[in-house]
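[1] Predicted structure and sequence below. I'll ask about it afterward.
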Amino acid sequence: MADLDVYSSARAMAAAAAVKEISARELMELHLARIAEVNPAVNAVVSLDEERARTGAAEADERLARGEQVGPLHGLPHAFKDTHEVAGWRTTFGSPLRADYVPKRDELLVERIRAAGVVPIGRTNVPEWAAGSHTFNPIFGTTRNPYDLTRSAGGSSGGAAAALASGMVPLADGSDMGGSLRNPASFNNVVGLRPSVGRVPGWPTTNGWELTSVGGPMARSVEDLAFLLSVIAGPSRRAPLSLESPGSAFAPPLVGDLTGVRVALSIDLGGAFTVDHSVADVIGRQAQVLEAAGATVEDAHPVLHSADAAFRTLRAWLFQARFRTLLEKRPDGFKQSLKDNILLGADLTGGDVARAYQQLTSIHDRMRAFFETYDVLALPVSQVPPFSADLEYPSEINGEAQATYLDWMRSAYLITVTGCPAISVPAGFTPEGWPVGLQLVGPVRGERRLLEIAHAFEQATRVGERRPQVGATP
């Protein structure tokens, strides 16, 4: 067996499996042992099916032995986010209303990952209907942060991020509306990318023209993230907004450095939100890191004064459209914060929605002009470090009250409505040892260049190589 452990890169695991230096069975047992060791404390992987996982690994080995062509992710164990429908696998959306739901077909992102050769093992935990950036639900309970089990793992892809950070899976998929790939990546010291709309097409969906929610990849390194992006990106006739560039554009190893890169670094986008002092300290220190690596750094930010209203209007409108009928039938089947968000959409008018799209258009124009001067915008991913897992959401930041479960997420969701790709990269830790990520934002459809810049920053810091002490770290 190749000299691999659960923290080896996904690229290394896949390369070894492809030439039979390690079998899919061996990879599976390696990860199942780690899950048995740490998942009882972390609670990141749910609906685990070890028997089916072992059968799938054996079948993967047999295909390779027969000389069949295998995909780039051949043999890698994988747990899909529990909001992504997987044929024949329980998909709960974290809701008691879907506790026993078993889809009959894969959604597109799942279809592509399975076709690339992964061996499914289960699901990763989510908040109820993926609403909110703290992963807890009535079915599976709370996912805890492997760096501190008293803290939140973030959300809504919190199970995915915690599983990655603690070595239970080599890669993870997720989705992002208000920060659901970026926030948990920041909280768990891993990497999460919110791609441009259409880069990772979604199907099926109730709204093929929706601009706020996207699927995307998560990994322990930028190169591994690009590896998964190469599988899930690319055009699809089933998704009308899908981009034509093939996923293979992200497959080669990332190159480049920070020399001459023009960085706009902003702690709070000119006072657009409050940032916890410990997070602000970590983000502020990154100016020296970037400059030492050859970048030019300025304190600058785009004007996003209408982004908050646009996001909240579109979120409420979409939630109302999606959940209205179900809420009427089962009014007690939703957590109160989600119920309130759905009901907000009932009072919206056509004029409100039209205004939100006008605001998106204006924001897009301002961002396009901004990126004529700068190559990348850097800011906090989250306004707070990982908070107590016993809270639904942070009620205050630096003594300033946070009225709703969305208020503390502005640093992520204000970027959502720009349409720009944004990545969370490990940047440092608070004095308590809680992870903090740096959010790097690039021009629309500029994922390749953004990944190269993120990779160069990652290599300059090596912060992402610090592992949690949950279980016996390999």
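    The structure has been received and is ready for your questions.

[2] all contacts plus neighbour counts: C-alpha atoms, from now on.
    Will do.

[3] ranges for the helices of the stretch 101-250 of the chain?
    When assigned using DSSP state H, counting those that start in this stretch, the helices of the stretch 101-250 of the chain occupy the ranges 108-115, 158-165, 182-188, 222-232.

[4] can you pull the buried residues of stretch 305-316?
    Within stretch 305-316, the residues scored as buried using 16 or more other CA atoms under 10 Å are 306-308, 310-316.

[5] now stretch 438-448
    438-447.

[6] Farthest pair within these?
    With CA to CA as the measure, no two of the buried residues of stretch 438-448 lie farther apart than Leu438 and Arg445, at 19.9 Å.

[7] put this beside the first:
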Amino acid sequence: MPPTDLLDQSATAQIAAVRAGDISAPELMAATLDRIAERNGRVNAIVALRERDVLMAEATAQTGKPLAGLPIAIKDLAETKGITTTYGSPLFKTHRPAADNAMVAALKSAGAVVIGKTNTPEFGLGSHSYNPVYGVTRNPYDPSCSAGGSSGGAGAALATRMVAFADGSDMMGSLRNPAAWNNVFGFRPSYGLVANSGPAESFFNQLSTNGPMARHMGDLELLLGLQSAHDPAHPHSSGPYQSTEGTGRLRIGWLGDWGGAYPMESGVLELCESGLKVLETLGHEVVTLEPPFSAAALWDSWITQRSWAVAEKLRPIYKDTSQRDFLKPAAIWEIERGLSMSAHEIFKASEIRSDWFRRTANLQVDLLALPSAQMFAFPAEWDWPKEIAGSPMDTYHRWMEVVVPASLTGLPALSVPVGFGPGGTPMGMQLIGHRGNDATVLALGRAYEAATDWVSRQPR
């Protein structure tokens, strides 16, 4: 098989080909870099690309390791030793970390070669990957549109076959929205499965987690296995991930637009319902649920805790008046909201979160299903959409409200492809499990993948 054809295959197939001697790790690297040169200019997914001769030498040195020199690009929120890590901010445009974070170190130890970074919005804020350092990442299926975010660079790199799997992070849909808009799989694990040392404060601050994205479920689980190594520095660490063969018959609760609370662009619900029919053909039961909780209460809890978390993370930059002007308006808005909150407000928000957690634990279904986004990919020149189906969006992230139910309580959520909208861009559906039931969610994802073939539809 020619190297360029191999790039269209799974990570597992690429690794097997290197191990079998059908292709060498340097040949695989050369083909990858050639493809990036050919395709990246159209989408701007991979940034901080390293020098070719350095990468070729590193690929040669990975002989015998599990990942066999597989090229990978790391999201530009994760620290990579000696490789520019900007977090999408001009304040860090020359920042080169002295060490890898735990996930990157694990990937490199397994034999992956880090070729560069994948683009992300500033500090990961917003589901549209643009920033003043590298510009905007565009959708491979329609470059006039957004690739989503904050793992938009990762999603676009996968869709264009420049990498075989990709890491990402998810606070408010950042693994699910770009997976949906790039026709791939994206998984937000249960909080603690992928630990990576975590935040210094780890009881209130459980909104964000790292996770995998891939074109194939086997690759997604391969990457998750590496990401989820037990981390003794994180007391919530529950890894490593253990796969399961099957699920038995599952009861899946379809929440649609949450009783009208979540505005939806025309065509989104219909595509998801077609995906649910696939699950029914596999023998699972799909039931339509009434909204199990107040969407307004979930949103109030979410934006309170999110703003508090963002404010605590970015407070030092905001307090430094020489740096504050480099923050985008959405970041300043989040920080100022967070800094203005009382302890009582944060506690009340956490009480709502606890109520929702108890409610999900007692729902008489095995999984919940929701769209992965409330609209199809919007024009890349926008900062964020100001309305959906005539309903105004009052914040820069309100248009992604549909991901909040899983994020708020750290539930495992897999975005699976469900097809393409009227404009030719993809959509996905969230399959959300009970806390800790990651293997069940992913086993269902494998069965769904075997029954569908959306991922074979490549960008033109």
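    Received, thanks. Please read these numbers as outputs of a predicted model, since none were measured by experiment.

[8] Turn the helices of the stretch 101-250 of the first structure into CSV, columns for distance to Gln358 of the first structure and mean neighbour count.
    Below are those laid out as CSV (distance: least, CA to CA, whole Å; neighbours: other CA atoms under 10 Å):
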stretch, distance to Gln358 of the first structure, mean neighbour count
helix 108-115, 30, 19
helix 158-165, 32, 33
helix 182-188, 26, 35
helix 222-232, 30, 25
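
[9] which residues of the first structure does stretch 397-409 of the second structure align to?
    In the comparison with the first structure, stretch 397-409 of the second structure aligns to the range 406-418 (TM-score structural alignment).

[10] Check the gap between the counterpart of Gly433 of the first structure in the second structure and Glu290 of the second structure for me.
    When the second structure is aligned by TM-score structural alignment, Gly433 of the first structure is paired with Gly424. The spacing between Gly424 of the second structure and Glu290 of the second structure, counted by CA to CA, to the nearest Å, is 31 Å.

[11] before we move on, the earlier item: looking at the buried residues of stretch 305-316 of the first structure, which is nearest Ala57 of the first structure?
    For those, the nearest to Ala57 of the first structure is Arg315 (40.0 Å; CA to CA).

[12] Map the closest one across to the second structure for me.
    So Arg315 of the first structure corresponds to Arg306, using TM-score structural alignment.

[13] was I right about that match contacting Leu207?
    Yes - using CA atoms under 8 Å, Arg306 of the second structure makes contact with Leu207 at a distance of 7.4 Å.

[14] how about the nearest residue to the spatially most central residue of the second structure, chain neighbours excluded?
    The centroid of the second structure falls nearest to Leu175 when counting by CA atoms, centre = their mean (1.3 Å). Spatially, and ignoring its direct neighbours in sequence, Leu175 of the second structure is nearest to Gly186 (5.2 Å; CA to CA, 6 or more residues apart in numbering).

[15] Show me where the stretch 201-350 of the second structure has its strands.
    Counting by DSSP state E, counting those that start in this stretch, the stretch 201-350 of the second structure has strands at residues 209-214, 251-254, 285-288.

[16] can I get the ones you listed in TSV with distance to Lys117 of the second structure?
    As requested, the strands of the stretch 201-350 of the second structure are exported to TSV (distance: least, CA to CA, whole Å):
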stretch	distance to Lys117 of the second structure
strand 209-214	15
strand 251-254	36
strand 285-288	39
